[in-house]
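Enquirer: Sequence and computational prediction follow.
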Amino acid sequence: MKILYCITGADIGGAQKHLLYLTEWFSQKGHEVHVVLGEEGPLKEELARQNIETAVIPIPRTIKVREDLKALWKLFVFMKKGKYHLVHSHSSIAGIIARLAGFFNRIDKNIYTAHGFVFTDPTLSSKKRRLYLLLEKVFSWVSTDIITVSSFDFKQGISHGINRKKMSVIHNGIPEKQIIPIADWEKMQQRLRKRNTKVIGFVGRFASEKNLDMLLRAASRFRGQNVEFWLIGDGPLYEHYQNEIREQKLESIVQLKGNQNNVLEWMDQMHAMVITSHKEGLPYVLLEACGRGLPVISTDVGGVKEVIDPHGMKNLLVEINDDEAMYQRLISLLVNDSYREEVGRYYLELASRFTVEHMCQQTEKVYLKGKR
C-alpha cells in the first residue's frame, strides 16, 4: 500500500510524534510511506532519520484563503503524480486541504485524525467556534474515516452532527521502550526522596491552548517554599512568558529550560508534573509521564480523564483555571513521599495500556476497513 501522511506543523509536538510512530511502524510493515509537511522544521529531520521521503508544501497554521488555495492546488498535483492508495491527514488546516485534495483525486481511503477538535476550545469566540464546527462538518463528508484520539472528541463530534459511522477512537501510544522497569523506578524514588528541593515540571509548546497563565499563578503560591518549576519547551509565546516571569518576579521559582532532546531524563528528575491546558486531544506528555511513573496533576480536558481518572476517584484533575485546587493537589504530592510514590506507581501501571504497537494495530484496522 502506498500511504501519504500530511501535517501542518513540523515542530515536534504531540501530533508530530503520533505521525512519526505511524510512519515508522507502517514502513517497517513494508508499505511505501511518504509525508507532506506544511513547513520546514525538526520533524523533517526526524523523518529523514527513518528514511521516509518528505516534501514541503507551505500550509499556513491559520485560515488564509489565498495561501490555502495555492496549497490545495500543489497538494492535488502531488497526490495525482504519486498515485496514493491512502491519504491520512493530521492537524486542522492540513486536514482540510489534504482531504479536499484527496477527494478531488478520488483517493480510496481519505482519513483524518483529529488531535482535539478546534471547536471544543472554550477560549474561541462563538463566531470562530461556529466556523470551525462548520468546516469539520463539511469536510467530514469527503472523509472516508475520522479518527479521534479520545472518547471526549468522539462524543463531541457525534453531538455536533459528525457521522458516527465514519468515526473511531484510537488513543495515542508511546513506545514500550519508554516505559521504565519497576526496579529502576524504585531506585529513582529513593533519589527523589533525598532531594531537598521539590521539582514540578511542565513539558510542551508555549502556546495559548496550554494556558501557562494558570501555571504561573499556581507557581506564585509557592513563594518562600523549597520548590522549583521547570518549564521545558518552546513556541510562539516563549518570549511573552519569559517577560511575564521577570515582571512577576518568579525567576527564583520558575526556570525556563528551552527545548530538550532528552525529555524523559528531565522527567526522571521531577517530583510531579502539571498540565494546565484549556484544550487537548490526548497529550503525549501525559502518556510519557505515565511511562516514567511521574504523577501529573491536570486540568480536566480532552482525553486526560480517560487515562488517569476515568471514574473520578483519584483526585488528580482540576477545573480549568482553578488555581487553588491545582495548588492543593500539588502540595499533597510534595509533602508526602509515600502518597506521591503511590500515585506514580499507579501511573506506571497505566502506561502499558497506551503503546505505539496497539495504536498502530488499531489504525491498520481503519486502513483495511471495507477492503476484501
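Expert: In hand now; what should we look at?
Enquirer: drop to CA atoms for contacts and neighbour counts, all remaining ones
Expert: Noted.
Enquirer: Look up the closest residue to Y347, ignoring the ones flanking it.
Expert: The shortest distance from Y347 to any non-neighbouring residue, by CA to CA, 6 or more residues apart in numbering, is to C290 (4.7 Å).
Enquirer: next, the one to line up against it:
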Amino acid sequence: MNNVLLLTDKLIIGGAEMYFCKLENHLQDNNMTFYSAAATGELYKHIQHKQQFIPLSVKNHAANLKLLSKQVLLKQIDVIHANSLRMLLYSIAIKKLTRRKIKLVYTKHNVTILEKKLPSLFKRVLNEHVEQIIAISNFEKENLLHLGVNEALIRTIYNGVDVEHFSFKQIQPKQAFNVGILARLSKEKNHELFLKIVNELKEVPNVMFYIAGDGPEREFVEEVIKDLKLQHKVMLLGNASNPYEFICNMDVLLLTSIREVFPMVVLEAMAAGTPMMSVDVGGIKEAIVDHETGILIPHHSEREFAKQIQSLQEDEDLRLRLGSKARQKVEESFSLSRMIHSTLKTYQ
C-alpha cells in the first residue's frame, strides 16, 4: 500500500493549479491512498476529497514544514508529488526532517528562477533528490537534458483534458466572427500582442475580440485598449467562470505568449473543436500541426496573426476541418484518462 501526498503552492486559477486539481479529483488505485495540501484559493471549490486535504499558509513556510512533517509521519506517506519547485524544496526538507524513506516526484510546469539564475544548482537538486521528473512536453524534456539532468529520471506525460467535459461542439455561424484569448493577465501571456492584432483588424467589419482572464496586467491592458481606441472592438470579460462555454463561443482562440511549456488551454480548445491559433513557442507544436490541427504563427507578428484570422474567417471548411482533426488528436494523445494512468505508474 502506497500513501501519496500531492503538493502545490496555492489554489489560484492557473494551468499548474488546474493540473493539481485534476490529479486530486481523478487519481484512484486500490493499492494507494491519496492526500493533498496547498494554501487555499478560488480553486478550493474544485477539491473533491476535502477530508484528505491539508490547508497550508501562504507565507509561513516554517509552519507549513512543521505541519507537513507531522502529517507525513502520521499518514505514513511513501510518495510526495511536488507540483512546483518550491514544493519540491519543501519535500526535500520534509524527507530530511522525518528521516522517512519517501519517493519524490516533481512535475515541471514552467521555467523556474533557480534554473535561470543558477542552472548548475537546479540540475544538482534534481539529480540528487528526485526519483521521477514529469515533463509535460518533449520540449521541456529536451530543456532538462540540456541542463544536464539525468535522462533516466525524466518521463514525458502530457497534460490531459477531460474529453467528456470538453465535448466536441461543431462551430455554429454567428453574426460576428469571434476571436478570443483565455489567459491570466500577466506579462508572459503577452496581451499587448493580442491588442496589436485587434488594432490591425479594427476596421474589418463583423470581427469582435474577447479577453477572458484577470491578473496583475489588467490596468495595463485597459490603458492599451484606451490608447489604441479599441473600446468598440474588444471586450474585457474578467475571469471566465465557465472556460468551456467561453471557448465554444469563439470562432478561433489565440495564444500570444512570450514563453510557454505546454498550455492547457490549447488542448481544451482542440477538444471542444474551436480552432486554435498560436505563436510557435515551447511544446505547442507537439499538439498543433500547422493547418492540420490548428494554425502556428512562427513569430510574434501581429500582421501574420491578422492575415491568418482573415483567412480563417473566409474559409468555413478550413475551420471545420481544423476543429475535427484537433478533437481527434486530443482523443488519441491528450486525454485525462491517459494522463492519470501514466501518473499512477510514476508512484509505483
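Expert: Sure thing, it's come through. Keep in mind it's a predicted model, so treat the numbers as computed, not measured.
Enquirer: before we move on, the earlier item: roughly how far does the aligned residue in the second structure for the residue nearest to Y347 of the first structure sit from I171 of the second structure?
Expert: Across the two structures, C290 of the first structure finds its equivalent in M270 of the second structure, going by TM-score structural alignment. The spacing between M270 of the second structure and I171 of the second structure, counted by CA to CA, to the nearest Å, is 12 Å.
Enquirer: Tell me which of the two has more neighbours.
Expert: Between M270 of the second structure and I171, counted using other CA atoms under 10 Å, M270 has the larger neighbour count: 32 against 19.
Enquirer: separation between that one and Q170 of the second structure?
Expert: 12 Å.
Enquirer: what do these two both touch?
Expert: Common contact partners of M270 of the second structure and Q170 (CA atoms under 8 Å, 6 or more residues apart in numbering): G323.
Enquirer: about what we covered before: so what's the match of C290 of the first structure up against?
Expert: For M270 of the second structure, the contacting residues are 276, 293-294, 323, 326-327, 330, taking CA under 8 Å, 6+ apart as the criterion.
Enquirer: which of those still touch in the first structure?
Expert: For the contacts of M270 of the second structure, the subset whose aligned partners also touch in the first structure (both residues aligned by TM-score structural alignment, their matches' CA atoms under 8 Å) is 323, 326-327, 330.
Enquirer: Could you dump the residues you listed into JSON lines and include distance to N64 of the second structure, neighbour count and secondary structure?
Expert: Formatted as JSON lines, those follow (distance: CA to CA, whole Å; neighbours: other CA atoms under 10 Å; DSSP: H, G, I helix; E, B strand; the rest coil):
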{"residue": "G323", "distance to N64 of the second structure": "45", "neighbour count": "27", "secondary structure": "helix"}
{"residue": "A326", "distance to N64 of the second structure": "42", "neighbour count": "29", "secondary structure": "helix"}
{"residue": "R327", "distance to N64 of the second structure": "42", "neighbour count": "26", "secondary structure": "helix"}
{"residue": "V330", "distance to N64 of the second structure": "38", "neighbour count": "23", "secondary structure": "helix"}
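Enquirer: quick one: terminal-to-terminal distance for stretch 3-22 of the second structure?
Expert: Stretch 3-22 of the second structure stretches 18 Å from its first residue to its last (CA to CA).
Enquirer: is it true that S311 of the second structure lies in a helix?
Expert: Yes. If the criterion is DSSP: H, G, I helix; E, B strand; the rest coil, then S311 of the second structure is within a helix.
Enquirer: The first structure: which residue goes with that one?
Expert: When the structures are aligned by TM-score structural alignment, the residue of the first structure matched to S311 of the second structure is S332.
Enquirer: Please report how far its match lies from E349 of the first structure.
Expert: 21 Å.
Enquirer: How about M267 of the first structure?
Expert: When CA to CA is applied, the distance between M267 of the first structure and E349 of the first structure equals 17 Å.
Enquirer: show me where the stretch 1-150 of the first structure has helices.
Expert: In the stretch 1-150 of the first structure, the segments counted as helices under DSSP state H, counting those that start in this stretch are 14-28, 42-49, 65-82, 92-104, 126-140.
Enquirer: Give me the buried stretch members for the shortest one, please.
Expert: Burial within helix 42-49 of the first structure, assessed by neighbour count using 16 or more other CA atoms under 10 Å, is assigned to 43-44, 46-47.
Enquirer: check contacts around the aligned residue in the second structure for F117 of the first structure.
Expert: Counting by TM-score structural alignment, F117 of the first structure corresponds to V111 in the second structure. Remark: with contacts taken as CA under 8 Å, 6+ apart, V111 of the second structure is in contact with V261.
Enquirer: Report the separation between V111 of the second structure and L85 of the second structure.
Expert: 10 Å.
Enquirer: Same question for E164 of the second structure.
Expert: Using CA to CA, which is the criterion applied here, E164 of the second structure is 31 Å from L85 of the second structure.
Enquirer: Which one of those two is surrounded by more residues?
Expert: Here E164 of the second structure and L85 are set side by side on neighbour count (other CA under 10 Å), and the busier one is L85, at 23 against 11.
Enquirer: Counterpart of that one over in the first structure?
Expert: Residue correspondence, TM-score structural alignment: L85 of the second structure in this structure matches S92 in the first structure.
Enquirer: element containing the closest residue to E188 of the second structure other than its chain neighbours?
Expert: Among residues not flanking E188 of the second structure along the chain, I258 sits closest, at 5.2 Å (CA to CA, 6+ apart). Assigned by DSSP states H and E, I258 of the second structure belongs to neither a helix nor a strand.
Enquirer: what about the strands in the first structure?
Expert: Residue ranges of the strands in the first structure, as given by DSSP state E, are 2-7, 32-37, 53-56, 86-90, 109-114, 145-148, 167-169, 198-203, 227-232, 254-258, 272-275, 296-299, 317-318.
Enquirer: so who does R130 of the first structure touch?
Expert: Remark: with contacts taken as CA under 8 Å, 6+ apart, R130 of the first structure is in contact with F119.
Enquirer: Relative to E136 of the first structure, how far out is it?
Expert: In terms of CA to CA, R130 of the first structure sits 10 Å off from E136 of the first structure.
Enquirer: Tell me if I'm right that S137 of the second structure and F262 touch.
Expert: Yes. With contacts defined as CA atoms under 8 Å, S137 of the second structure counts as touching F262 at a distance of 6.2 Å.
Enquirer: Quickly list what's touching both of those two.
Expert: Taking CA under 8 Å, 6+ apart as the contact criterion, the common neighbours of S137 of the second structure and F262 are G283.
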